[in-house]
Structure formats: structure tokens, C-alpha cells
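**Student:** Here's a sequence, model it:
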Amino acid sequence: MKKIFYILMIPMLIASLFVFDSLDVFSSKAAANELSKFEGNIVTVNGMGAVKVKPDIAYISLGVETFNVDAKKAQEDIAKQMDKIVDTLKKNGIEDEDIKTTGYNIYKTSKYEPANLGEKKNRIEGYIARNIAEVTIRDIDKVGNVIDLAGKAGANIINNIRFGITNEEEYYNKALKLAMKNASGKAEAVLSTFGVKPEKPYRIIENSYGAPIVYRDNAMMKASMVAENYETPVEAGELEVTARVTVEYKY
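**Tutor:** So this is what the prediction gives:
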């Protein structure tokens, strides 16, 4: 009698699972349909705007690298040279807060030499000291002049000349307005095929922020360049500030 009862229960359980599963699918579809009714028909477009700007600020990494067989002497040499560079820059209009140390290290150099029985031994040749500072130049026309002054004062490393914009938010907001105008034009073109005009946006997503920073190729100042009456030509060019948006319109 119990076996018959179990056999009868199995189809009932399968049927109930099918019913619950169907109800779950039905409820999901119903929820989706309700959401669709609430939001209505929506067209989504992407907009982009760009503004070209001449950079008004520059950043240069410069410094000194020196070698000495004595570690302490290497430190003293690099300190004297770096002090001379900083003093020169300050005397020529660079403010104290626009010069900051970004790197300082001392490491030994070694040479492997043959020893007895074909073995090699490690012989310390000396020590290399390096001091790097980032200099902010607020007059874009003086970038080449700053490089020349630093080189003549003893800098033998010039790295990462970067150009940027002081008030980038002002130009980004202009690009953002152009991006919205671009998106509106796209929406109007799409909806015109249905004889509809886009109204106020239903949803707006800002997809980007910020102006680019242009990097120039790294350069190492050579002793021959410093010795000559050399004027470094540096062209900042233009930066392009871009903004991107995703806009949804109901129709």
C-alpha cells in the first residue's frame, strides 16, 4: 500500500515543480513588461565633444647622476650639483614650491673578474648617485630656457617633458556641452524615421573626464650640448579635451 502511495506522489511532485517554474517565468516576464510600460520606448545614443586648447603649464623631470668610487663622496658631489641647479632655477623665476624631489638613490656598480680555478669574484667598482626633481613651469614659453639653464648648471638628466592645462575643467565643460549637442543630433536623426522629435533626455551618463597630458620624448643632456651655446627648441602644440556621454530619450 505504501509503494502505491509513493508512486502516486512522484507525478504530483513533478507537476507541482513545473507549475512553480512556470509561475516564476511568468512573474519575471510580467515584471519586465511592467517595467517596459513604466519606462516606455527608449532610444539610446552616444555623444562626443572635443575642444582644442593650447597648454599653459609644463612639467619637467630633471636632475643629476654622478659616479665616484666612494659612496660618501658620490653623495656630496650630487648634493652640490643639485643645489647649484635649484639655485639657478630660483634666480630665473621658478618658485620654491614648483621644485620637488621625486627620486633619490645610490647604488653600487660591480664587475665580475676571473679568479682561481675558473671562478669569478665580484669587485665593487664604485657608486652611482642620482637625484631627480620635478619642475613646474607656469610660463609655457620658458620651457626651453629652463632646460638650458638646468643643463648649464650641471643637470645631465632631462626626462618626461609634459604639457597640461591649468583650468582643464573649464574646457572640459565646453566639450561636455558639445557632446550633449552631438547626442541630441543623433537622437533627432534616429527618431525622425518614426516622425518623432526627441524631448528632454530621460537619462544621461557621463563616460569620461579630464584633459590629456602630452608627453614629449625623454632626453638625456649631453656634456657637449651643455658646453655649446645651445638653445633647446620645445613646441607644446595643442591638447584636445574630449567628453563622452550616453543619453537616453523616451519616445
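
**Student:** Only C-alpha atoms from now on, for both contacts and neighbour counts.
**Tutor:** Fine.

**Student:** Run through the helices of the stretch 101-250 of the chain in chain order.
**Tutor:** 143-153, 168-191, 223-227 (DSSP state H, counting those that start in this stretch).

**Student:** JSON lines for those, including distance to residue 68 and mean neighbour count?
**Tutor:** Below are the helices of the stretch 101-250 of the chain laid out as JSON lines (distance: least, CA to CA, whole Å; neighbours: other CA atoms under 10 Å):
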{"stretch": "helix 143-153", "distance to residue 68": "20", "mean neighbour count": "20"}
{"stretch": "helix 168-191", "distance to residue 68": "45", "mean neighbour count": "19"}
{"stretch": "helix 223-227", "distance to residue 68": "18", "mean neighbour count": "13"}
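
**Student:** Reformat the ones you listed into CSV and put distance to residue 90 next to each item.
**Tutor:** Shown next, in CSV, are the helices of the stretch 101-250 of the chain (distance: least, CA to CA, whole Å):
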stretch, distance to residue 90
helix 143-153, 10
helix 168-191, 27
helix 223-227, 19
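
**Student:** Could you tell me how far the longest strand seen in the chain lies from the centre of the chain?
**Tutor:** Identified as the longest strand of the chain according to DSSP state E is strand 120-137. From the chain centre to the centre of strand 120-137 is a distance of 28 Å (CA atoms, centre = their mean, to the nearest Å).

**Student:** this one as well, want them side by side:
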Amino acid sequence: MNRNVTRTGSLALLLIIVALVTTLPAAAQDDAPARTITVSGYGQESGTPDVAYLYLGVDSTNENPTEAFNQVNTMIEAVNAAVMALGIAGDDIQTSSINLWVQDSFDPATGSPTGGRTYRAQNMVTVTVRDVNAVGDVITAAIAAGANSINGLSFGIADPTALAQAARLNAIADARARAEQIAAALGVTLDEPISADESISGGAVSQPMYAMGMGGGAAVSEGQLAVSVQLTITYAIQ
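**Tutor:** Here you go, the predicted structure:
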């Protein structure tokens, strides 16, 4: 009986060893790193801006802070009315900042405070101009109505979807071409893409203010805007 038990135990141990030997290659294959190539593709598409954002406002100085604040409120109402008279919707005028700060006076010769004090108030708005050809007229009307602070101008594309789609296709084609070149150089075959990460930029650009034109409003140029797409794609290889 002991011999039978010994033989049975030896047979079971042999079967376990055979199973382990058979399983090890498969496990090693599962743990092997995937054969891939990762590349970045770039695409860009340009278009003409169809919307502008104008940052302007008023500021005033007074020895009384309440008076300074009331002055800019009255002034900005006049500016807003002048802009709206050109067809700008009220919803396209948004208050961007309201500021009030103290200004102490100093002797220019000694740099010592003189004891004088004034208050400066400021009220700024962002005006969305949906007809870029009207930007110059809007600036001129705002200045005529009392705007004495213009912080800049930017152009944009209201719906950049079509540009982004075209740029994306360009990025995909660029990534594929790069991957095929690398695969050919390495002597491998490019397979299906297994992952992709995207980054989109562009669609708006800031512009400096230009000098006032003669009789035709401020001279501005909207130029072109570009939407850029970067795609990082990982391809399997054989």
C-alpha cells in the first residue's frame, strides 16, 4: 500500500510540473511588452475672423471718491448708449471691471507726500462686435461719447468647429505619414491605431490698437486666425 501511495504522489507531482512547464511560455507571452509606435501629428487650418472683442471704458479723478465713482458711471452709460446706437446688442456689452483707488500727491522735487489726495475710478466693459467691419466705427463712437481707456482688441471665430475638423484630419494624416516612415525604417509593418490623444489651440488672437483713421473710424485689420490640432497616436506594429 505504501508503494501505491508513493507512486500516486509521484504521478501527481509530475503532472503539476508538466502543467507549470506548459503554462510558463504563455505567461511569458502575456507579460511581453506590446509592440507599438507612438507619434505626434500636427494639423492647422486658417479662417477669417467673424467676431471682435473690444475692451474699453472710462476713468475719472476727483477729490471725493463718491463723485469719482458717479462720474464714471455716468460716462460709461453714455459710451454704452453710443455703441448700442450702432446696432450692438445690450447682451454684447459686459462689464469687465470696476475699480476705485486712492492717489496721494508727492512733491516732484523731494518725493515727499504733500498731503494732497485724490480718488481715481474706472469702469471697463467688453464689447462683442459681430460685424468685424464695424469695429473702427464702434471705437470712434465710444471715444466720442467719453471713452478714455482702451485696453485692447481681439478677433475670434464664433464657431471654429469646421476649422477644427479640417485641422484634425490634417493631423491624422501627418501622424500616419510619420508612423509609416518610422515603421519602414525599422523594418516592421504598421497596424491599427490603438490610442489617440488630442490638443486643440487657436481661434482667437489679441491685436494692438491702431491709430485713428481720418474720417473712417479707427483703422484695424482682422487678418487670419488659425486653429491647430495636435494628435498623439499609438499604432500597433507587426
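
**Student:** For residue 95 of the second structure, see how far away the one residue sitting closest to the centre of the second structure is.
**Tutor:** By CA atoms, centre = their mean, the second structure has its centre lying nearest to residue 201, at 5.4 Å. Remark: distance between residue 201 of the second structure and residue 95 of the second structure (CA to CA, to the nearest Å) = 27 Å.

**Student:** Residue 232 of the second structure now?
**Tutor:** For residue 232 of the second structure, the distance to residue 95 of the second structure - CA to CA - is 40 Å.

**Student:** do the same with residue 115 of the second structure
**Tutor:** Distance from residue 115 of the second structure to residue 95 of the second structure, by CA to CA: 34 Å.

**Student:** ok, the two, which is more surrounded?
**Tutor:** residue 95 (15 against 9; other CA atoms under 10 Å).

**Student:** My guess is the more buried one contacts residue 124. True?
**Tutor:** Yes. Applying CA atoms under 8 Å, one finds residue 95 of the second structure in contact with residue 124, separated by 6.0 Å.

**Student:** in stretch 224-238 of the second structure, what counts as buried?
**Tutor:** Neighbour counts over stretch 224-238 of the second structure (16 or more other CA atoms under 10 Å) mark 225-237 as buried.

**Student:** can I get those residues in CSV with distance to residue 156 of the second structure?
**Tutor:** Output for those, formatted as CSV (distance: CA to CA, whole Å):
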residue, distance to residue 156 of the second structure
225, 7
226, 10
227, 11
228, 14
229, 17
230, 20
231, 23
232, 26
233, 29
234, 33
235, 35
236, 39
237, 41
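
**Student:** Does residue 87 of the first structure belong to a helix, a strand or coil?
**Tutor:** Here residue 87 of the first structure is helix, with the state taken from DSSP: H, G, I helix; E, B strand; the rest coil.

**Student:** burial count for the counterpart of it in the second structure?
**Tutor:** Counting by TM-score structural alignment, residue 87 of the first structure lines up with residue 81 in the second structure. By other CA under 10 Å, 15 other residues sit near residue 81 of the second structure.

**Student:** Against residue 58 of the second structure, how distant is residue 81 of the second structure?
**Tutor:** In terms of CA to CA, residue 81 of the second structure sits 14 Å off from residue 58 of the second structure.

**Student:** State the helix or strand in which the equivalent of residue 64 of the first structure over in the second structure lies.
**Tutor:** Alignment note (TM-score structural alignment): residue 64 of the first structure maps to residue 58 of the second structure. Here residue 58 of the second structure, judged by DSSP states H and E, is contained in strand 51-62.

**Student:** Nearest spatial neighbour of residue 200 of the first structure, chain-adjacent residues omitted?
**Tutor:** Closest residue in space to residue 200 of the first structure, ignoring its immediate chain neighbours: residue 249 at 7.1 Å, by CA to CA, 6 or more residues apart in numbering.

**Student:** Same question for residue 85 of the first structure.
**Tutor:** Using CA to CA, 6+ apart, the closest residue to residue 85 of the first structure is residue 153 (5.1 Å).

**Student:** ok, that neighbour - contacts?
**Tutor:** Going by CA atoms under 8 Å, 6 or more residues apart in numbering, residue 153 of the first structure touches 81, 84, 85, 88.

**Student:** From these, pick the one nearest residue 14 of the first structure.
**Tutor:** Residue 14 of the first structure lies nearest to residue 85 out of the contacts of residue 153 of the first structure, by CA to CA, at 85.5 Å.

**Student:** Quick check: that closest one vs residue 214 of the first structure, distance?
**Tutor:** For residue 85 of the first structure relative to residue 214 of the first structure (CA to CA), the value is 25 Å.

**Student:** The two: who's more crowded?
**Tutor:** Taking other CA under 10 Å, residue 85 of the first structure and residue 214 do not tie; residue 85 has more neighbours (21 against 18).

**Student:** if I read this right, the more buried one contacts residue 146, doesn't it?
**Tutor:** No. Using CA under 8 Å, residue 85 of the first structure is not in contact with residue 146; the gap is 10.3 Å.

**Student:** any shared contact partners between residue 95 and residue 124 of the second structure?
**Tutor:** Joint contacts of residue 95 of the second structure and residue 124 (CA under 8 Å, 6+ apart) do not exist.

**Student:** circling back to that earlier point, residues touching the strand holding residue 58 of the second structure, excluding its own?
**Tutor:** Here strand 51-62 of the second structure has contacts from 68-69, 71-72, 75-76, 79, 118-132, 135, 146-158, using CA under 8 Å, 6+ apart.

**Student:** Only whichever of the residues you listed are buried, select them in ChimeraX.
**Tutor:** Provided next is the ChimeraX selection string for whichever of these are buried by 16+ other CA under 10 Å:
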select :68,69,71,72,75,76,79,119,120,121,122,123,124,125,126,127,128,129,130,132,135,146,147,149,150,153,154,155,156,157
